[in-house]
Structures are given as structure tokens and as C-alpha cells.
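1. Below is the structure, and that's it, no one-letter string:
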């Protein structure tokens, strides 16, 4: 256990503008504002142009895969030039995307091409970018600071949909897209101004020996693949239930209204997971905290599989906690294990793996449900995946442990044994 101590609060007093700016940037960035408002426009686009949900979903999946591939390259760029230039380009691209959407004329191919191209440019507004200055600024309360930053995404998920839905109802969908563009134009520069005020010096002291050695051949180490497998399995086992939660409960006999009310607990649990895990990893060894969260989530999903809608609240809290914890853990563990000199590249690799798992999860769960006629097998699959993740985190090395010098092949052989 390592307490935050009295040195934590001077960090906050000195670097609160960085934290506030990063939180605003993450909330109005590509992982939040466009993602959590996209569903509000689907019916409008269907009615205006005759596009199908399958077509729109396919473009969304292609965008997810594009982000996953681009993430490590974007992270490496942030390592070289910092985030201000790429973030400025990213916010400009995000605003341009909303303006373009307001002027749509019905070409699905053009829509897809523009969407994919701008998704790459908007990487400068992703969590890869805005967790970087927070990691530089905070050490003693790094976990909580990251939880607050990523919590901005959860806050946007709660606030934006009802506001945008009301705006669409009152002013139409084209005007709503222009309003979103205006919000980005205001919030983006404000976020960058705050991040740049009393920004921490990126030229820190040399990384510890263990960190420096891990960066020699990072993707050949057992640690890297332990983290990749862990984050992919969490995303694969949990993320899809965000989409399937209401259908799962209604299949079990719950009314749509009741199911929607229970599903609302997901957002609350996500926010609690981000802030709570951030606070706990400042006090205890982070992989042990992660193992505890995953074990609790597995238990909650097991109860949901056994008891059905009677344990719907438990299931919602379990899914929300895991989803809230994961992105925070990626940022925290990347900084602790690999330091900051190559933070963007390493976070990009792990974040890309997480995005792939997140994109595949709803499809995998739907396949299992279609084949079995029930969500119970998918729930038990998730319990098994989270049990594996719990073991991987419980056996993770200490942050200052010397890295393994075996090659990847030897690592895989040892894991099989």
C-alpha cells in the first residue's frame, strides 16, 4: 500500500488547470461527444436518405477498426511533438465533421470516406492525447486524476444525449449538427488553453532502469502480452452487454421501461468505476485493484446468469464498474510500467487492442445468443474470460521488477506450461 500523502494536494493545487483542460478535452473529444450522440441521428438519416441501420453500423465498425490501427501511430506522434498541435487539428476535424454532417445530401459512399478520413485526424482529441499531460502532471494522485479525466467522457455520455435529443426535436437534425460543431469550436481551444497553463515540463528525469529495459523490445515481453490479453478479454466479455443489456432483460420478461431504468445504472456505475478505481490505485498496487474489480464483475454476471432479471441491478453495476475501470487502468498501467518517454506509443497499442475487443463484443454476444436462444451462455463466457483476467492481474509483476529477457516464443511456451 502506498498512501497519497500530503504531497498529493500540492500537485492538484499546482496542476488543476491541466486536469480541468484534459477533462474538458476528453469530454468534447472523439471518444465522447460524437460517439454518444451518433445514435440520436440514426432515425433521422434513415428517413432523410433511406440508409439502413446495417449500413450505418458497418461504417461505425469500420471506423472503430480504423481508430484501432491508427492509435499506436497517433500515440507515437504525441510522443514526438506533444498534443497541442495534433489536438488543435483534431478539434478542427471534429467540428468540420459535424458541419459536413449538417450538409449531407445522401451519398453513403461519400459519407463513409469522409467519416473514416476524419476519424484519423480526430485522434488528437482521444484519451491517448489527453491522458498524457495528466500523467506528466500528477504522480502521488495520478490514478484519481486519470479517473477524473476519463470521467469527463462518462459525464458527456450522461449529459449530451437528452440535450441533443431535445435540440433535434425543436430545431431539426441539421441544426443539431451545427450546434455540436459550435460546442467543439468553443470547448476545444478552451481545453488546450487550460492544459497549456502551467503545463508540466515533459523533460523529466531519466526513467527507472526497469522501465528503460522494458522499452528496448516492448512487444516481445510477457508483460506486454499479459496486458494486451487482459484488456482485450475485458472488452470482449463486458463491452457488448452495454448494447445488449436492455434486450437481455426484456427477453427475461422485464418491461422495456423497467429495463431502461435499470440500464441507466450502467452510466452511474461507469463513473463510480472510473473515480473509485483511480482513487484505489493511488493507495494499492494497481493490478491487485484490477483483479478485485474483475472478480466482482464476474460474480455479478454469474448471478445475472443464474437469477435472470432478479439480479438485473447487480448485473448493471458489474458491467458499469468493469467498463469504468478499464480505460483508466490502461492509462495508469501504461505510465507505471513503461514511463512517459514512449507513453503515447504504448498506450496506443493497448488502447487499440481494447477498441478491437470493444467493437467485436456486441457481435460475439449476438452470435452466441442467436445460436443458443439465450443470453446465459454469453454471460458464462464473460465470467470465464474475467476469471482469466483476474489471474493475469494477480500474477502481474511489480512496477520496479526487472523485465523478462526471454523472447516472445519462450514466453508463450512458459504460459502454456
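-> Perfect, thanks for sending it. Quick caveat: nothing in here was measured; it's all calculated off a predicted structure.
2. contacts, neighbours, all on C-alpha from now
-> Will do.
3. any idea how far residue 290 is from residue 322?
-> When distances are taken as CA to CA, to the nearest Å, residue 322 and residue 290 turn out to be 9 Å apart.
4. In terms of neighbours, single out the busier of those two.
-> Per other CA atoms under 10 Å, whichever of residue 322 and residue 290 has more neighbours is residue 322, with 28 against 23.
5. Where does that one sit, in terms of helix or strand?
-> Using DSSP states H and E, residue 322 falls within helix 312-338.
6. Now do the buried residues in whichever helix or strand comes after that helix.
-> Tracing the chain past helix 312-338, the next element assigned as helix or strand by DSSP H and E is helix 343-372. Of the residues in helix 343-372, 343-362, 364-366, 368-369 count as buried by neighbour count, 16 or more other CA atoms under 10 Å.
7. Next, the angle helix 312-338 makes with the very next helix or strand once past helix 343-372.
-> Helices and strands here follow DSSP H and E; after helix 343-372, the next one along the chain is helix 376-394. Note on geometry: by axes from the mean of the first three to the mean of the last three CA atoms, to 10 degrees, helix 376-394 and helix 312-338 are set 30 degrees apart in direction.
8. contact partners of helix 376-394?
-> Contact partners of helix 376-394, identified using CA atoms under 8 Å, 6 or more residues apart in numbering, comprise 226, 229-230, 233-234, 236-238, 287-288, 290-292, 294-295, 297-299, 301-302, 304-306, 365, 368-369.
9. Kindly tell me how buried residue 314 is, as a neighbour count.
-> For residue 314, the tally of surrounding residues (other CA under 10 Å) stands at 20.
10. And here is the other one:
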């Protein structure tokens, strides 16, 4: 079916995907807001609440490569629409929970799987399918939806949690994701050819990569098997493990609770994360622009090294609003600026068709790192009564990722494994 705007309809697709990613980002940021309200409502300790967040983060990442493969065989529109419905149902059901296992089942398992299908692999798949020109910039913009989701949802969720309790927070997330499912179904064609178009910036004789043979599950593992024989894959996997450890897992899950240890309200602490979201919107978009022009390995080195330094410094500040605001600005600019150069390196090394699936496995490393930090920081806080050790250790992992990034071999022939 023909759609308006010609090749520019790719930007309508990008906007639709941006909204879906924004909703998933709001869902994934909610456990940080829910931590203190759930402690007050049920008496659950920090380690128990962190466990559910860790399960959700881990499954969010583990779902990625299978979701990318499903998008190749089952379809992007079907996969994303069903994932949004699963997110709506799981978060809605959590409003009835009374036991910790129910929180793990709804927000950990079901919401983790649902949001994992509406994650960075979706952005990579859509960008590779709908754009030939400006891929880095568009990947930066779609990645920035995570920051925008934090910016839009977090202060409102924190205000709701502080004044009305945790249930309005989960019902809000359920409502937003339920509304977006039919929007995606209506506005997201499967491929440019389905509306008589070629990808944005593609020449007239453009030929899309062939669809993979076999089932989604088998193809995901076949692609992993080929990628795992390369040094590029493991270095990117290591870097993204650290990326998740230092962002979603540590800061995203525990910063509000850490600020609470210093007497700061949830709403005010959530405002700091929202400020990070605002500056990450700028930083990640700029990173996409830079990725189109400069060596992505050197960009990753700078991002990881500066991130590690900021995490080590934070616990030794006075935690005044000035020092925390400076941290929020600096850390926000670097929050997930790593995604565009990582996607670029994966696509260059593994090709347009397999690149998103390989990136899905790399993104699984991101969430494995995030889950590790979420549970470890919670355990350390329960044992030591402070977050100092967790932040310093995370900072040193940033330096390790920076060094690993420079060891990646640059592949400039899309389609070949290297």
C-alpha cells in the first residue's frame, strides 16, 4: 500500500519506533522509582527489590537477539505490537501483587521479555532496513529515546509514587504501552518495498539483503556461532557489558535510593535522572553525528574512560545539589552515547542483515552487566550500608572497556565477518 512522503516516509517509521522505544524506556526506568515505595508498602528489603529489577534487566537483554531474528522472519510490526501488549498486561497485573515473587514474575520475567523486544535491537533493525544515508545520526536519535523516556516518565512517576503510592505508577505504564500497540500496527510497514519505496538515501538499483533461511531461533544461534569466532564480537560484548553495568544497572536502578540515603526526596532525585535524560538526548544524538564522521573505536575509548572517572569521583563529592547537577550533566551526555559507534562497528563487521542480530547478542551483554550491577550494588548496600564500593568498582570497569575498544579491528566491508 502506498504511503505519503516517498522515501521520507522512513522518518515517519523512525518517529513511530521512537515512541515505542520511549515507552519501553519508561517501563525499564520504573523499578528505580518503585524501590523505596515498595519497601514502605510491603517491608521488602533493598536486595529483594533489586533482584526483580536484575531479572528484568537480564531478560531485557537476553531477548534482544531472538527479537532481532524474529523481526527478520516473523516481522517487525507483529513483534513490536505483541511486545507492547505483553508489557501492558504484565505491568497491569503487577497492580495486584502482594508477594516478592509476583513482582519478579511481572516486572522481572514478563515485562523483561516484552521490553527486550522493544529495545536497541529494534532501532538497529529499523535503521538498517529503512536508511542507507544518515544511519549513524538516526541510530543516535532512536537510541536517545531511552533518555527521552526517562525525561518524560521519571519525574511524573516519582511524583505519583511519593504522593499516591506505587500502584498508579504501574497502571500508568500499562496504559501507555496498551495505547501504543495499535499505533505501531497502523503506522509501521514491514519494509520500504511494501509501500513501493527504497530506503532513505538508497540508489535506484538498491537490492535489500536476502531474508535469512530457517527459523528465528535457529538463525539467532547460527549468527551467534559465526560472530563468536571473531575478536570484534567479544571486545564489543565486553564494552557493552560495562556500559550496562555503569548505566541501567547501577545509576538507573540505585541513584534514587542512594540520594535517599543522603536525605533527598524521590521526586528531587528523579529530577537528576531526568536531567541526565535531557543531556543524553543531546549527547547520544551528537554521538550518532560523530559516528558518521570519526573512528567509532576512539569515540568508545573516550566515552568509557570519562564515564569510569565520573563514577569514581561521585561518592567523594558533598552530594550537594550543585555537585549532583554537575554529575547529571556530565554523565547524561555520556549515558548511552556508546550505542551508535557500537552499532556501526557491528554492522561494518557483520553486514546489514546479520549486524542487528549480532548487535542483539552484544546488547544481551549490556543487560547482563546491568543485572550484575543491580543485584551486586543492592547486596553491597545491604551489607555495608553505603554505595561507595559499588561506584568505585564500576568506575574501574569503565577504564577496562576503554582499553578494549581500542583493540577492535576496524572492518570496512559490510557483509563480511571479521
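-> Structure received. This structure is a prediction, so every number in the text was calculated from the model and none was measured.
11. what about the alignment partner in the first structure of residue 49 of the second structure, is that helix, strand or coil?
-> With TM-score structural alignment as the matching criterion, the partner of residue 49 of the second structure in the first structure is residue 56. Under DSSP: H, G, I helix; E, B strand; the rest coil, the three-state class of residue 56 of the first structure is helix.
12. contacting residues for residue 56 of the first structure?
-> By CA under 8 Å, 6+ apart, the residues touching residue 56 of the first structure are residue 42.
13. mind running it again at 7 Å?
-> With contacts defined as CA atoms under 7 Å, 6 or more residues apart in numbering, residue 56 of the first structure has no neighbours.
14. Could you report the separation of it from residue 319 of the first structure?
-> Shown here: residue 56 of the first structure relative to residue 319 of the first structure, a distance of 26 Å by CA to CA.
15. Tell me the spacing between the match of residue 49 of the second structure and residue 69 of the first structure.
-> Distance from residue 56 of the first structure to residue 69 of the first structure, counting by CA to CA: 20 Å.
16. I'd like to know which elements the helix holding residue 322 of the first structure is packed against.
-> Helix 312-338 of the first structure sits against helix 142-171, helix 209-214, helix 256-281, helix 286-307, helix 343-372, with contacts defined as 3 or more CA pairs under 7 Å, 6 or more residues apart in numbering; DSSP states H and E.
17. what's the angle between that helix and helix 286-307?
-> Put simply, helix 312-338 of the first structure runs at 160 degrees to helix 286-307, going by the same axes, to 10 degrees.
18. Check which residues of helix 312-338 of the first structure are buried.
-> Buried residues in helix 312-338 of the first structure, defined by neighbour count with 16+ other CA under 10 Å: 312-338.
19. for residue 177 of the second structure, helix, strand, or coil?
-> Local secondary structure at residue 177 of the second structure is given as helix here, using three-state DSSP.
20. contacting residues around it?
-> Contact criterion CA under 7 Å, 6+ apart gives 23, 84, 85, 87, 88 as the residues in contact with residue 177 of the second structure.
21. what about the aligned partner of the fourth one in the first structure, which helix or strand?
-> Looking back up the chat, that one is residue 87 of the second structure. In the first structure, the residue equivalent to residue 87 of the second structure is residue 94, according to TM-score structural alignment. Residue 94 of the first structure belongs to helix 84-102 when assigned by DSSP H and E.
22. which outside residues touch that helix?
-> 118, 121-125, 174-175, 177-178, 180-181, 184-185, 188, 192.
23. again, but for stretch 185-194 of the second structure
-> Looking at what lies outside stretch 185-194 of the second structure - CA under 7 Å, 6+ apart - the contacts are 1, 13, 16, 75, 76, 77, 81, 129, 130, 198, 199.
24. let's see 6 Å
-> Contacting residues not belonging to stretch 185-194 of the second structure are listed as 13, 77, 198, 199 [CA atoms under 6 Å, 6 or more residues apart in numbering].
25. Adding secondary structure and distance to residue 102 of the second structure, write those residues out as JSON lines.
-> Below are the contacts of stretch 185-194 of the second structure laid out as JSON lines (DSSP: H, G, I helix; E, B strand; the rest coil; distance: CA to CA, whole Å):
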{"residue": "13", "secondary structure": "helix", "distance to residue 102 of the second structure": "36"}
{"residue": "77", "secondary structure": "helix", "distance to residue 102 of the second structure": "30"}
{"residue": "198", "secondary structure": "coil", "distance to residue 102 of the second structure": "46"}
{"residue": "199", "secondary structure": "coil", "distance to residue 102 of the second structure": "44"}
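26. farthest pair in those?
-> Distances among the contacts of stretch 185-194 of the second structure were taken as CA to CA; the most separated pair is 77 and 198, at 18.0 Å.
27. How about residue 386 of the second structure: what's its closest non-neighbour residue?
-> residue 380 (7.3 Å; CA to CA, 6 or more residues apart in numbering).
28. how close does the one you found get to residue 46 of the second structure?
-> Applying CA to CA, the value for residue 380 of the second structure to residue 46 of the second structure is 10 Å.
29. check contacts around residue 18 of the second structure.
-> With contact taken as CA under 6 Å, 6+ apart, residue 18 of the second structure is in contact with 142, 145.
30. One more pass at 10 Å, please.
-> 12, 24, 118, 122-123, 141-146, 148-149 (CA atoms under 10 Å, 6 or more residues apart in numbering).
31. Closest to residue 286 of the second structure out of those residues?
-> If you rank the contacts of residue 18 of the second structure by distance to residue 286 of the second structure using CA to CA, residue 141 comes first, at 8.8 Å.
32. So what does the closest one match up with in the first structure?
-> Matched to the first structure by TM-score structural alignment, residue 141 of the second structure sits across from residue 148.
33. Now its match: closest residue in space that isn't a chain neighbour?
-> Once its chain neighbours are removed from consideration, residue 148 of the first structure has its nearest residue in residue 275; the separation is 6.1 Å (CA to CA, 6+ apart).
34. can you count the residues close to that neighbour?
-> 23.
35. Residues that sit against both of residue 322 and residue 290 of the first structure, list them.
-> Common contacts of residue 322 of the first structure and residue 290, defined by CA under 10 Å, 6+ apart, comprise 277, 296.
36. Helix, strand, or coil at residue 293 of the second structure?
-> Following three-state DSSP, the label given to residue 293 of the second structure is coil.
37. wait, doesn't it sit right on residue 135?
-> No: in this structure residue 293 of the second structure lies outside contact range of residue 135 using CA atoms under 10 Å: 11.4 Å.
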